[in-house]
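J.: any chance you can model this:
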Amino acid sequence: MTPTFNTISIVGLGYIGLPTAAVFASRKIKVVGVDVNQYTVDTINRGEIHIVEPDLDMVVRATVKEGYLRATTQPEPADAFLIAVPTPFKDGPAGPHHPDMDYIESAAKSIATVLNKGNLVILESTSPVGATEQLAAWLAEARPDLTFPQTHGDASDIRVAHCPERVLPGQVLRELVQNDRVIGGMTMKCSDAAVHLYKTFVQGECVITNARTAEMCKLTENSFRDVNIAFANELSIICDKLGIHVWELIKLANRHPRVNILQPGPGVGGHCIAVDPWFIVSAAPEQARLIRTAREVNDSKPEWVIEKVKLAVADFLQANPNKTVKDLTIACFGLAFKPDIDDLRESPALEIAQKIATIHAGQVWAVEPNIEVLPKNLEGLLKLKTVHEAYKLADIKVLLVDHKQFKDQGPPPGAMLDFKGIWK
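T.: As a prediction, this is how the structure comes out:
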């Protein structure tokens, strides 16, 4: 029997949950978004958005106005539930990079109260291997009156699957629709139900596998990119020591038909590439040697950047003996974890700017055109300035994120450190 999805609930209205809710709602399906943040709920119900994502504001405004999208703080009955909450780190037996399943557990217990026979529950959150089975166990514990795949297989009352997102911030709406989707059901009927749901809007192929393989697939995709970036970052440090322009070198090497080196930078950030490899390391610490090393290389890059800034300060003061450290202003261009977005999560640029501001006796400015106010923990530590102000008045310009505004402006006058290769 083909499942019917008249109402869909999205739990977690962040950078993945809200665009997903908006895309479903744009297909004239009733969507109830659930988030613990009252500000987020109120913002969406006004037809506005609390994140930066191209074109998302128009879709949310239209679907809210038409009555297909609504947000609330408490789960309501639905035909399908998609969980898109964070999975950060916490201290565990093997160290500080143990997956934190608390948000998923909380989401599971909250929707368990409104589950009905025939419902589909999908875990979209990037998760450690086994998370979908754990989700199903939490649901079963909370609802002993219902049956679940781990005990009743295809005959279960509730279908459970893992279907990880694989989208690029800044292009989320397009990629949600066009990209292939990995569907990892706990049983074949779970997978079939999930395919039927996603085919509401997915134009790419829905590829079926089991839940554990789907979980590992997302972690593998981001770990592969992390290893490639670690190679580029290590190469940039070697090239700096040898007096070689790393971006020219990579451009030349990539002319080989089977070489595709990614670009170096001040580190690796975001909620995926900087996080997901540690989930593999946590699950198999003795075997994940290369993946662990890549993470360590990328995590250490911000310290190397800070040392280069210290050397630039010393050089500037030597060339300008009439100035003291307190007279010297450093401008950090970019705080987001990648270009042209407002997302500061796990951002190496943010970490670098914060540390420079802590150790530098003079002023430190942040130039981040995608945000209007600094996070509260940076207030009084950094000053938010425009591109024009920083170009004109800062003594040392430090490029950390290759935002479009910085590319369009071109190289600034005076002393600069370019860690993205767009000003040199």
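
J.: hey, let's count contacts and neighbours off CA atoms from now on
T.: Will do.

J.: and the helix or strand Val160 falls within, what other elements does it pack with?
T.: Val160 is part of strand 159-162 when elements are defined by DSSP states H and E. Secondary-structure packing of strand 159-162 (3 or more Cα pairs under 8 Å, 6 or more residues apart in numbering; DSSP states H and E): strand 120-123, helix 131-142, strand 181-185, helix 188-198, helix 211-242.

J.: same thing but at 10 Å, please
T.: Strand 159-162 sits against strand 80-83, strand 120-123, helix 131-142, helix 149-152, strand 181-185, helix 188-198, strand 206-210, helix 211-242, with contacts defined as 3 or more Cα pairs under 10 Å, 6 or more residues apart in numbering; DSSP states H and E.

J.: got the buried residues for the last one?
T.: For helix 211-242, the neighbour count (16 or more other Cα atoms under 10 Å) marks 211-220, 222-223, 225-233, 235-237 as buried.

J.: can you tell me how far Val167 is from Ala161?
T.: Distance from Val167 to Ala161, counting by Cα to Cα, to the nearest Å: 19 Å.

J.: coming back round to it: Asp343 is nearest to which of the helices and strands packed on strand 159-162?
T.: Closest approach to Asp343 among these (Cα to Cα): helix 211-242, 17.7 Å.

J.: to compare with the earlier structure, here is another sequence to fold:
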Amino acid sequence: MKKSICIVGLGYIGLPTAVMFANHGHQVHGVDVNESVVDHIRNKRLHIEENGLQERLDQAIDSKAFTVSTTPVKADVFIIAVPSPIKEDKTANLEYIRSASKAIAPFVEKGNLVILESTVPPRTVQDVVIPELIPTGLEIGTDIFVSHSPERVIPGRVFEELVSNDRIIGGVNEESARMTSDLYRSFVKGQMHETDDTTAELVKVMENTYRDVNIALANELAKLSATIGVNVWEAIRLANFHPRVNIHQPGPGVGGHCIAVDPWFLVELNPEIAKIINLSRNTNDGMPAYTVDMLCKILEAKGIDTYDAKVAVLGLAFKGNIDDMRESPSLNIIEEAQKKSLNVIAYDPHIKTNNIEVQTQSLEEALTGAVAAVILTNHDDFKQLDPEKLAGIMQHKIIIDTKQAIDREKWQAAGFEVYVLGDSKNSPL
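T.: The predicted structure follows:
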């Protein structure tokens, strides 16, 4: 059945979700407080990068099934898809959730459904969303219905996973969960798993915490491997042939709006209980400093003065083939390198505007005169680089690959010294 839907938050999750509903028979109104974002979308221009988004946005707007503005409108369904970041003290900043809930309250009417999609600490629906809906005078679960249905997609594959992934549907009561499941069946082919709202909140945070703890294990193994003559990437590959083992890959840190953030929600609940989670977060947050320490030791071992030495950082996005810099460890690595008086210049082919002072839009500018290049993101563009063309512009042909992104033998044949995170070969650690 066709519904009118008002979606608050038109970022990496809200916008794809909005166009999916619009292109599957619903009338959708998108809301964002950023006037520039609204202007971009209204004119069919993207402010984020996602495979397949442009054509879907064009279809949604051209069919007049999707409109946008900075304020909510009356609708059958309200979906909140705003950020839920952490503050400097690693506690959750829920003001975006609170503000969005408060903003829709004057437009909510009897029979409406309110869905929180944002990933949040357990009890956010109960303690933040519902209190902002109380002034409507409508009874929760009888007059209006409320649920939590967290997104479970990854950048670069959002539309594929919106359709195919199972969804967790957490209603404040059974009717809220049923209504939410019915809505998402408009385009979701995965199964709907209905539960209560607080359990659904915990499930999403648990999923990302599992991945964070697993990555922390991989990073510890990488550090150990560098000291005992082992290539951790090969060791992990072989270990994962065990039918009950799935060790993730190490790296220079953990980024993104989920894995680098969500575990802190559980630590905040009770630090004395969440000790493994806390340690894993600190382990992964420590990888940027470890990476810079590795870089400095390599340069010092080669007799290269690190003071004001130019280092090219390749990759600012938190994962390959996207433009998302949220919580990217590359930013922490740049900061740590600057503390060591290194002269850093950064390049990312997917990020078309200079978002930080040391960023350039030219790979050649980044590499010319550099004593070393550090690959921090496994973009396909980096895998396809021709080392023969780059060998002549760097001051020293040193490559540090933290993502096992390049063909080591190919680069060595071009005269480069290649160092891989977690591989003891030539390791300075």
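
J.: TM value for the aligned chains?
T.: Here the TM-score for the pair of chains, by TM-score structural alignment, normalised by the length of structure 1, is 0.90; 400 aligned residues with a Cα RMSD of 1.7 Å.

J.: rewinding a little: comparing Val167 and Ala161 of structure 1, which residue is more hemmed in?
T.: Ala161 (32 against 16; other Cα atoms under 10 Å).

J.: just give me the match in structure 2 for the more buried one.
T.: In the superposition onto structure 2, Ala161 of structure 1 corresponds to Ser147 when matched by TM-score structural alignment.

J.: for that match, give its distance to Ile399 of structure 2.
T.: 49 Å.

J.: assign the residue positioned nearest the centre of structure 2 to helix, strand or coil.
T.: Nearest to the mean C-alpha position of structure 2, counting by Cα atoms, centre = their mean, stands Gly256 at 2.6 Å. Reduced to three states with DSSP: H, G, I helix; E, B strand; the rest coil, the structure at Gly256 of structure 2 is coil.

J.: check Leu311 of structure 1 too.
T.: Leu311 of structure 1 ends up helix, using three-state DSSP.

J.: residue contacts, the match of Ala161 of structure 1?
T.: 79, 113-117, 125, 129, 141, 169-181, 195-198, 200 (Cα atoms under 10 Å, 6 or more residues apart in numbering).

J.: from those, keep the buried residues only.
T.: Here, 16+ other Cα under 10 Å leaves 79, 113-117, 125, 129, 141, 169-174, 176-181, 195-198, 200 buried among those.

J.: coming back round to it: dump the helices and strands packed on strand 159-162 of structure 1 to JSON lines, plus distance to Val23 of structure 1.
T.: Formatted as JSON lines, these follow (distance: least, Cα to Cα, whole Å):
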{"stretch": "strand 80-83", "distance to Val23 of structure 1": "13"}
{"stretch": "strand 120-123", "distance to Val23 of structure 1": "16"}
{"stretch": "helix 131-142", "distance to Val23 of structure 1": "24"}
{"stretch": "helix 149-152", "distance to Val23 of structure 1": "28"}
{"stretch": "strand 181-185", "distance to Val23 of structure 1": "15"}
{"stretch": "helix 188-198", "distance to Val23 of structure 1": "10"}
{"stretch": "strand 206-210", "distance to Val23 of structure 1": "17"}
{"stretch": "helix 211-242", "distance to Val23 of structure 1": "21"}
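
J.: quick one, which of those gets closest to Asp91 of structure 1.
T.: Of these, nearest to Asp91 of structure 1 by Cα to Cα is helix 131-142, at 17.6 Å.

J.: give me the mean deviation of whichever helix or strand comes after the strand holding Val160 of structure 1 from structure 2.
T.: Downstream of strand 159-162 of structure 1, the next assigned helix or strand under DSSP H and E is helix 172-178. Here the mean offset of helix 172-178 of structure 1 against structure 2 after fitting is 0.7 Å, by mean Cα distance after the TM-score superposition for structure 1.
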